[in-house]
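> Sequence unavailable; structure follows:
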């Protein structure tokens, strides 16, 4: 079982790799597809959209057929879509291919959360989620460096060839190393109407909805940062493009560091109390970032606020996942789908709003981050 966090981390890393690796090459991709960088950012939102919608499908399928069979389809689709992205010849084609890529890749995110719930009786789920975040967190830390290097050496299309190879490796590990954690006797062979009933029950159960929406709105802040950071860093604060990956990776390092402390902190303060402290701290940090952006503070102040909130996300995401799913062992796949859909649905909405709102300053990104944290705190502290 020592390889379990690594494999699950790889599966969950499809999203950050697919989003972050090509950010440094976005201008080159836009030029090759006959458009501008601002228009090409819709390919990021397209991936968010596919991630949000696809998870709804995989959840009940995994509860019915086990964890591995849907993974074969999903990861296989990710590999094929990545190869097609490498050959795309227009922005329209790229947008649809990115949706397909996300529809395949999101299977990994659903199953990673479901497997953590499956083995909760064998391992501390908070610690396991923390280790998964270590592997997953390395992806956004390394992705811009790796993507920029690949693009410089072999062009932006080679980035998608790398993603296809990464997916093929993950598929091999799923087939030959990953254990099936949902035995046949625990699978739910129910009609479609019962699946809808499960979703209806989960979407009205505060035990899942409260932590899911709390982490969903917090994720909205993170996606606003992902979508807005190239413009804010490079155009507003005049950070050289070559240094973008350095700062992006530094911030991801904070997320990795804190994710490894989640288990110990949860034992000391309890999961609910720790979540309350972190949500309150995120709101305070959002206020500081907003004021600093409004006053035109130096870049180091802005990056400091961003580092703090991403470090806190290293606590929020594993805590929220365990809190949301701890009462739903019999429908872990479906519960994981609800959690992921809310996170990526809110994230996609946040990114879309930011794209329309962008005005060449840092205020839209700071405003979306503050608004997201305010909504997160409102959900969490409202009993």
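Good, I have the coordinates. Because the structure is predicted, anything quoted here is derived from the model rather than measured.
> switch to C-alpha atoms for all contacts and neighbour counts from now on
Noted.
> all helices of the stretch 51-200 of the chain, in order?
Using DSSP state H, counting those that start in this stretch, the helices of the stretch 51-200 of the chain run over 68-86, 91-118, 125-154, 157-176, 192-202.
> Residues contacting the last one, please?
Going back to what we said before, that points to helix 192-202. With CA atoms under 8 Å, 6 or more residues apart in numbering as the contact definition, helix 192-202 has outside contacts at 60, 208, 209, 334, 335, 338.
> and here's the other structure:
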């Protein structure tokens, strides 16, 4: 983008930025909608052992259903993002939520692990609409530090999903089988569909929309892929998300089978981890008044790498038991909480003219890398050591990449 284009786009965003009360309402609505993705990912985690036994399959195969969900979330964003730039934000959001509801209902009657995996991919595709459209709406209305602040507040709202999702899943499992979890997701999807229809206004006027033709869409992706700083920031955001998905993929097996926690105890520990992540994202807001987003991201990656190294050392030496695993894990999740709001805000600030497509590529990178990383935990053994390796590797690589770019230019 040229300097004049950036200034023009920033002025437009500032003029249209909502007032404080409207901003709070927007954050609550977007937070509720974005929560569909984490709920879809996390609610069935306590049911992993039950699904393994009921469908006569292996733990690695059950984890692949999570990979399918993440693939659906990634691919869905690549398709839905450009559509939201062409059709506006509301239509793709509503259509995607309907797809999610239909897939959830079909998951209830899945006869085997292969069908369940395919339906989970479709479920993720539908949930992708809420995530990519929410990011695009934030970029429609905010830029720079303001966007990072809104995303931090948005994480507070959507962060309730990882806290409550395993607990909700555990409560459902007490009342019925793992199939009931997908019935609950269908009901939640329906409620969020009503919320989207009633409470969310269109933020992309017709004059700012882009052609829905394939060639312009591919040209936009080409521009994004040529922006090295955007790619590095997208990788940083993806690495932070991959650390989170490594934890999500392995937590049920590590904590329940490795450390012997019950489904309810697992949900409690999982909630503590989510609180650590969310708490850091909220501390991020006042920090933005003193430090640039790129500085916070760099510090967050350094903290995640150091804490991950401690977690790996304790896991390999089998020191400290459950406490030796959880304490450094909480520090890793807190560090990730500083990365996740700021890296996407920095990346999106570079391409406000194609916010939906940029958000799509960003989201695809996050969930695509997550889809690759999630089964690695299972392949490496589904233990504390495997989780520590996968969580730490992404943070270290992102730290190296961002440091190299910052050494050459001002991100």
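Okay, I see it. Small disclaimer: the values here were computed from a predicted structure and weren't measured.
> coming back round to it: between all of the contacts of helix 192-202 of the first structure, which two are separated the most?
Across the contacts of helix 192-202 of the first structure, no pair lies farther apart than 60 and 209, at 17.6 Å, counting by CA to CA.
> With neighbour numbers in mind, choose between these two.
Neighbours per residue, other CA atoms under 10 Å: of residue 60 of the first structure and residue 209, the larger number sits with residue 60, 27 against 23.
> give me every residue that touches the aligned residue in the second structure for that one.
Mapped onto the second structure by TM-score structural alignment, residue 60 of the first structure lines up with residue 82. Neighbour list for residue 82 of the second structure: 212, 217, 356, 357, 360 [criterion: CA under 8 Å, 6+ apart].
> re the thing from before, mind putting the helices of the stretch 51-200 of the first structure into TSV with mean neighbour count and distance to residue 260 of the first structure?
Output for the helices of the stretch 51-200 of the first structure, formatted as TSV (neighbours: other CA atoms under 10 Å; distance: least, CA to CA, whole Å):
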stretch	mean neighbour count	distance to residue 260 of the first structure
helix 68-86	22	27
helix 91-118	26	16
helix 125-154	22	5
helix 157-176	19	23
helix 192-202	13	29
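> Next, format those helices as TSV and append distance to residue 271 of the first structure.
Output for these, formatted as TSV (distance: least, CA to CA, whole Å):
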stretch	distance to residue 271 of the first structure
helix 68-86	30
helix 91-118	16
helix 125-154	9
helix 157-176	31
helix 192-202	21
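> what's the closest of those to residue 267 of the first structure?
Of all the helices of the stretch 51-200 of the first structure, the one in closest proximity to residue 267 of the first structure, counting by CA to CA, is helix 125-154 (9.5 Å).
> The second structure: matching residues for the closest one?
Under the criterion TM-score structural alignment, helix 125-154 of the first structure matches residues 147-176.
> To which secondary structure element is residue 348 of the first structure assigned?
Using DSSP states H and E, residue 348 of the first structure sits within helix 332-357.
> That helix vs the second structure, average offset?
Compared with the second structure after fitting, helix 332-357 of the first structure has a mean deviation of 0.9 Å; criterion: mean CA distance after the TM-score superposition for the first structure.
> follow-up on the earlier one: between the contacts of helix 192-202 of the first structure, which is closest to residue 83 of the first structure?
residue 60 (28.1 Å).
> In PyMOL, how would I select the buried members of the contacts of residue 82 of the second structure?
Burial among the contacts of residue 82 of the second structure is assessed by 16 or more other CA atoms under 10 Å; the matching PyMOL selection reads:
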select buried, resi 217+356+357+360
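> would you turn the contacts of residue 82 of the second structure into TSV with distance to residue 87 of the second structure?
Formatted as TSV, these follow (distance: CA to CA, whole Å):
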residue	distance to residue 87 of the second structure
212	8
217	13
356	11
357	12
360	15
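> burial measure for the aligned residue in the second structure for residue 382 of the first structure, as a count.
Aligned by TM-score structural alignment, residue 382 of the first structure pairs with residue 404 of the second structure. A count of nearby residues for residue 404 of the second structure, using other CA under 10 Å, gives 12.
> Residue 31 of the second structure is in contact with residue 157, isn't it?
Yes: the pair residue 31 of the second structure / residue 157 is scored as a contact, 5.0 Å apart, by CA atoms under 8 Å.
> Tell me the residue in the first structure aligned with residue 326 of the second structure.
Residue 326 of the second structure maps onto residue 303 of the first structure when the alignment is built from TM-score structural alignment.
> what separates the host helix or strand of its match from the chain centre, distance-wise?
Using DSSP H and E, residue 303 of the first structure sits within helix 299-325. Relative to the centre of its chain, helix 299-325 of the first structure is centred 12 Å away, using CA atoms, centre = their mean, to the nearest Å.
> Please report how far whichever residue in the second structure pairs up with residue 111 of the first structure lies from residue 77 of the second structure.
Following TM-score structural alignment, the counterpart assigned to residue 111 of the first structure within the second structure is residue 133. Separation of residue 133 of the second structure from residue 77 of the second structure (CA to CA, to the nearest Å): 9 Å.
> now residue 6 of the second structure
25 Å.
> quick one, which of those two is more surrounded?
Higher neighbour count among residue 6 of the second structure and residue 77: residue 77, with 34 against 16, using other CA under 10 Å.
> Show me which of the contacts of helix 192-202 of the first structure is closest to residue 223 of the first structure.
Within the contacts of helix 192-202 of the first structure, proximity to residue 223 of the first structure (CA to CA) peaks at residue 338, which comes in at 18.2 Å.
> which residue lines up with residue 218 of the second structure in the first structure?
Looks like residue 218 of the second structure aligns to residue 196 there (TM-score structural alignment).
> shouldn't the match of residue 111 of the first structure be in contact with residue 91?
No: Residue 133 of the second structure is beyond contact range of residue 91, at 10.0 Å (criterion: CA under 8 Å).
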